[in-house]
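Colleague: What would the 3D arrangement of this be:
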Amino acid sequence: MAKQLYDYWFVQFDFPDENGKPYKSSGSKMVWNEKFKRDIPDGWEVAPLNRELEIKSGYAFKSGSYSSEGMFKIITIKNVQDGYLNISTCECIETLPKDIKKWCILQKGDRLISLTGNCGRVCRVTSEDLLLNQRVGVFCCDGLFSEYFYQFLASDEGNHYCVNLANGAAQANLSPIDLCKMELVYPSKETLSLFNKTVKPIIQQYIANEQKIENFTKLRNDLLPLLMNGQVSVNYDLIFLCSPKFSLLWYVTKIIIR
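Modeller: All right, here's what the predicted structure looks like:
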């Protein structure tokens, strides 16, 4: 849904005007921009990403410090998928390195981009106690711009730019400095503020859903070996499964430990 809103507002330029009508479709003023080679809304401008965005790389962890069940999970390029963060296979460490930078201690809602291999993949951070490894970048910018930049780099235009910029080496590598030289349209701050207000509940719901999926996946992974080796058995009744009250929590309570 956030992607569709981005396309409607910032590709088709049909964001709400001062009267709540679609800007371009209702005949509002468009101005030719020589850099962009097309009309853009009056008052908007074209400038490089680095005017507002810096992409910072992660920490160079030493594999000798890894543990199988440490407190912190390390996010590498394999965890950054198209539009989502896969933390099912992560190396862990027990304590934070003393020299780790603040931005490498990830927060929910942070935006990440892969800088090696499948370059240009972007995703949001949806969990806690995650640390950023090198060759993964995190968006560092004012919150006003973070979702706009995220949607731009997730778009076909942004992704194609990343892929083309990274090509040419034996292994594709994306330079954050070169990437942030790319120019794009900067909307008015008022429009960005309204966009953020509109998509905020969508993003919050997405993060909440991802956390539920993560919890259910962990529960499944913990229970499956027990079921396979006969340590637990499943006792459920089909009538209840057809009930609207059925939930995974209830289902788990029906597992009888032998």
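
Colleague: can we go C-alpha only for contacts and neighbour counts from here?
Modeller: Noted.

Colleague: Packing partners of the helix or strand hosting T191?
Modeller: Per DSSP states H and E, T191 falls inside helix 189-228. Applying 3 or more Cα pairs under 8 Å, 6 or more residues apart in numbering; DSSP states H and E, one finds that helix 189-228 contacts helix 2-6, helix 143-154.

Colleague: right, and the helix or strand after that helix?
Modeller: Remark: after helix 189-228, the chain's next helix or strand is strand 232-234, criterion DSSP H and E.

Colleague: So which elements touch that next one?
Modeller: Counting by 3+ Cα pairs under 8 Å, 6+ apart, strand 232-234 packs on strand 255-257.

Colleague: OK, contacts around the residue nearest to I257 when sequence neighbours are not counted?
Modeller: Excluding the flanking residues, the one nearest I257 by Cα to Cα, 6 or more residues apart in numbering is V232, at 5.0 Å. The contact partners of V232, by Cα atoms under 8 Å, 6 or more residues apart in numbering, come to L226, I255, I256, I257, R258.

Colleague: Considering those residues, which possesses the most neighbours?
Modeller: When neighbours are taken as other Cα atoms under 10 Å, the top entry among the contacts of V232 is I255 (15 neighbours).

Colleague: quick one: it from C180, how far?
Modeller: Per Cα to Cα, to the nearest Å, I255 is found 53 Å from C180.

Colleague: In this structure Q211 contacts S127, no?
Modeller: Yes - if you go by Cα atoms under 8 Å, Q211 and S127 touch, sitting 6.7 Å apart.

Colleague: Proceed likewise with the subsequent sequence, for comparison:
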Amino acid sequence: MVWNELLKREIPVGWNSLELQELCNINRGASPRPIDDFMDSTNTGIPWIKISDATEDIESPYLLTIRECIIPEGKNKSVSVKPDTLIVSNSATPGIPKFVEINACVHDGWLVLTNYESYLKYYLFYVIKMVRYNLLHLASGSIFKNLKTDYLKILPTLTPQKIILKKFDEKVKPIMKQILTMEKEIKELVKLRDTLLPLLMNGQVTLNSCLSQHHFHYFVKFNLWEVYVI
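Modeller: As a prediction, the model looks like this:
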């Protein structure tokens, strides 16, 4: 272990302390103005990522469902992201990292992280997740209603050697992929539950006819809260 002046603590020999902007590009999202003129009431336009989409499930690493959309004309006035983009909330409830899993546009309440080495993908996510509460704890009053882009850019980031980062990525990648797969399955099961349960409860369909009609080979168990499809 050796003393690191920037972090004010000891770190392993060979590790480094870099500003976050040395590991990736950090840019702010953008909102078309006035926003009401660009909202799509039919929800068939371009998914529009807002902070509220993340706060519904803060612990999930992924954003799979977006509640609102903007019309195509708003795309050029916003910031577009593609699946697997890492974003971080910088307003309202700041410091939440998420991987976007759809093509969408990003509200100006988000920071977009790009241009990092592939093996840094999950490391960056967990670094931000780890320091989030420290950042909030250091803040006083209403400072962190908006997390300044420049502050995140200069955030001191403990950085192991490349070989360790690559080993970390090898270990974490299959776990994250499994989490994503399971979250997608849960989403489909919830959709199935919400479709079937009202029909079953009011007698419009029976369990046998439902299974027969859709050729499902599932065992469906009901309780007061959920429908499990196994």
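
Colleague: Tell me how the two chains score on TM-score.
Modeller: Once superposed, the chains reach a TM-score of 0.75 (TM-score structural alignment, normalised by the length of the second structure), with 207 aligned residues with a Cα RMSD of 3.0 Å.

Colleague: Touching, K129 of the second structure and P94? I think so.
Modeller: No - with contact defined as Cα under 8 Å, K129 of the second structure does not reach P94; the gap is 10.9 Å.

Colleague: ok, residues contacting stretch 160-168 of the second structure?
Modeller: G14, W15, N16, Y119, L120, Y123.

Colleague: quick one: buried residues of it?
Modeller: P160, L165, K166, F168 (16 or more other Cα atoms under 10 Å).

Colleague: Give the aligned equivalent of the last one in the first structure.
Modeller: Spelled out, it's F168 of the second structure. Matched across to the first structure, F168 of the second structure falls on F195, judged by TM-score structural alignment.

Colleague: Its match and G83 of the first structure, how far apart?
Modeller: When F195 of the first structure is compared with G83 of the first structure (using Cα to Cα), they lie 19 Å apart.

Colleague: Same question for E54 of the first structure.
Modeller: For E54 of the first structure relative to G83 of the first structure (Cα to Cα), the value is 20 Å.

Colleague: cool, and G158 of the first structure?
Modeller: Going from G158 of the first structure to G83 of the first structure by Cα to Cα gives 14 Å.

Colleague: who's more crowded, those two?
Modeller: The residue with more neighbours, out of G158 of the first structure and G83, is G158; 18 against 15, by other Cα under 10 Å.

Colleague: Remind me which helix or strand the more buried one belongs to.
Modeller: Secondary structure from DSSP H and E places G158 of the first structure in helix 156-166.

Colleague: Buried ones in that helix, by neighbour count?
Modeller: Within helix 156-166 of the first structure, the residues that count as buried by 16+ other Cα under 10 Å are G158, N159, C162, V163, L165, A166.

Colleague: Adding distance to L49 of the first structure, write these out as TSV.
Modeller: Shown next, in TSV, are the buried residues of helix 156-166 of the first structure (distance: Cα to Cα, whole Å):
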residue	distance to L49 of the first structure
G158	11
N159	14
C162	13
V163	17
L165	15
A166	17
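
Colleague: what's the farthest-apart pair in those?
Modeller: Taking Cα to Cα, the two most distant members of these are G158 and A166; they sit 12.5 Å apart.

Colleague: In the first structure, what residue corresponds to K98 of the second structure?
Modeller: Using TM-score structural alignment, the partner of K98 of the second structure in the first structure is C123.

Colleague: Surely its match touches G109?
Modeller: No - taking Cα under 8 Å as the definition, C123 of the first structure is not a contact partner of G109, at 9.4 Å.

Colleague: quick one, which of these two is more surrounded?
Modeller: A direct count of neighbours by other Cα under 10 Å for C123 of the first structure and G109 places C123 higher, at 24 against 16.

Colleague: tell me the contacts of that one?
Modeller: By Cα under 8 Å, 6+ apart, C123 of the first structure lies in contact with V80, Q81, D82, G83, Y84, L85, R111, L112, I113.
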